[in-house]
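> I'd like to go over a predicted model; first the sequence, then the structure.
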Amino acid sequence: MFDKLFQAQQKAEEVKKRLDNISVSGEAEGGKIRVISSANKEIKEVSIDADFFQNADKEELEELMVVALNKALAQAENVSQSEMQAVSQDLIGGMGGLGSLFNK
């Protein structure tokens, strides 16, 4: 049983490392504001089109930054959930007949 817990912990660490290397992005205003994040929800880069920046007011820029950030973080969450779900399925499948104990 402890082997399975240790294996689960190792798998979780592997997923975390993999998520660090997956990039996702969120955009607003047709790509004029772009945010790149890791799938672990760490913001890596923010870019704003120079022309848009010159002509945007502070409030508009702040609102669009929030939109782009939220889109990037939502994508990161989706990727993270997919990766964790795949690992969970592997671990549950690896428990053999243990799952049948609860069906009796």
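In hand now; what should we look at?
> CA atoms for contacts and neighbours, from now on please.
OK.
> strands of the protein, start to end?
Here the chain has its strands, by DSSP state E, at 23-28, 33-38, 43-48.
> tell me the angle the second one makes with strand 43-48.
Taking axes from the mean of the first three to the mean of the last three Cα atoms, to 10 degrees, one finds strand 33-38 and strand 43-48 inclined to each other by 170 degrees.
> against that first model, consider the following:
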Amino acid sequence: MQEKVNLLTSIPGIGQQTALMILTLLPEIASSENKSLAALVGVAPFIQGGRKTLRKALYMAAVASVRWNKPLADFYHRLRAKGKCGKVAIVAVMHKLLSMVSSVYKRKSPWVENLA
């Protein structure tokens, strides 16, 4: 379990508590695709509801990611520049962050920022 937590905490904005919540409240992360994970959590643009506790944890991780994760910060500011309100932009960041978490978990390698 510690190895999985270390993988997820390699993503800037994901702390140990958020990683543990993802691993315990979202056991489907190993077998589901990004769209179905987003629907389960409730951050998909076409669905409401989902797992409230996990969504709250992802919200706080998204707020931290906007500050510490450059690709997600750029994405957030791009959405805000297009006229999206703050909450909509944060939910989009949550969706993208969930995709990053899924990718890191399935690849079993730490997150690396693409500098190319």
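Cool, got the structure. Remember, it's a predicted structure, so these values are computed and weren't measured experimentally.
> how alike are these chains, TM-score-wise?
Scored against TM-score structural alignment, normalised by the length of structure 1, the superposed chains reach a TM-score of 0.33; 46 aligned residues with a Cα RMSD of 3.1 Å.
> circling back: figure out which of the strands of structure 1 is closest to Ile92 of structure 1.
Minimum separation from Ile92 of structure 1 across the strands of structure 1 (Cα to Cα) falls at strand 33-38, 27.0 Å.
> packing partners for the closest one?
With contacts taken as 3 or more Cα pairs under 8 Å, 6 or more residues apart in numbering; DSSP states H and E, strand 33-38 of structure 1 sits against strand 23-28, strand 43-48, helix 58-93.
> how far does the second one sit from its chain's centre?
Once both centres are worked out by Cα atoms, centre = their mean, to the nearest Å, strand 43-48 of structure 1 turns out to sit 15 Å from its chain's centre.
> now Ser47 of structure 1: closest residue in space that isn't a chain neighbour?
Arg34 (5.2 Å; Cα to Cα, 6 or more residues apart in numbering).
> count of neighbours near that neighbour?
Neighbour count of Arg34 of structure 1, defined by other Cα atoms under 10 Å: 23.
> got the contact list for it?
Contacts for Arg34 of structure 1 were tallied using Cα atoms under 8 Å, 6 or more residues apart in numbering; they are 25-28, 46-48, 68.
> what ranges does structure 2 have for its helices?
Along structure 2, counting by DSSP state H, helices occupy 2-9, 16-25, 34-41, 52-68, 70-81, 86-107.
> could those helices be laid out in a markdown table, adding mean neighbour count?
Below are the helices of structure 2 laid out as a markdown table (neighbours: other Cα atoms under 10 Å):
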| stretch | mean neighbour count |
| --- | --- |
| helix 2-9 | 17 |
| helix 16-25 | 17 |
| helix 34-41 | 19 |
| helix 52-68 | 19 |
| helix 70-81 | 16 |
| helix 86-107 | 19 |
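> and the gap between the residue nearest the centre of structure 1 and Lys11 of structure 1?
The centroid of structure 1 falls nearest to Ala76 when counting by Cα atoms, centre = their mean (2.2 Å). Plainly put, Ala76 of structure 1 is 19 Å away from Lys11 of structure 1 if you go by Cα to Cα, to the nearest Å.
> go on, Ile48 of structure 1?
From Ile48 of structure 1 to Lys11 of structure 1 the distance is 37 Å (Cα to Cα).
> and for Ala74 of structure 1?
Going from Ala74 of structure 1 to Lys11 of structure 1 by Cα to Cα gives 23 Å.
> deepest of the strands of structure 1, which one?
Among these, strand 33-38 has the highest mean neighbour count (mean count of other Cα atoms under 10 Å), at a mean of 23.
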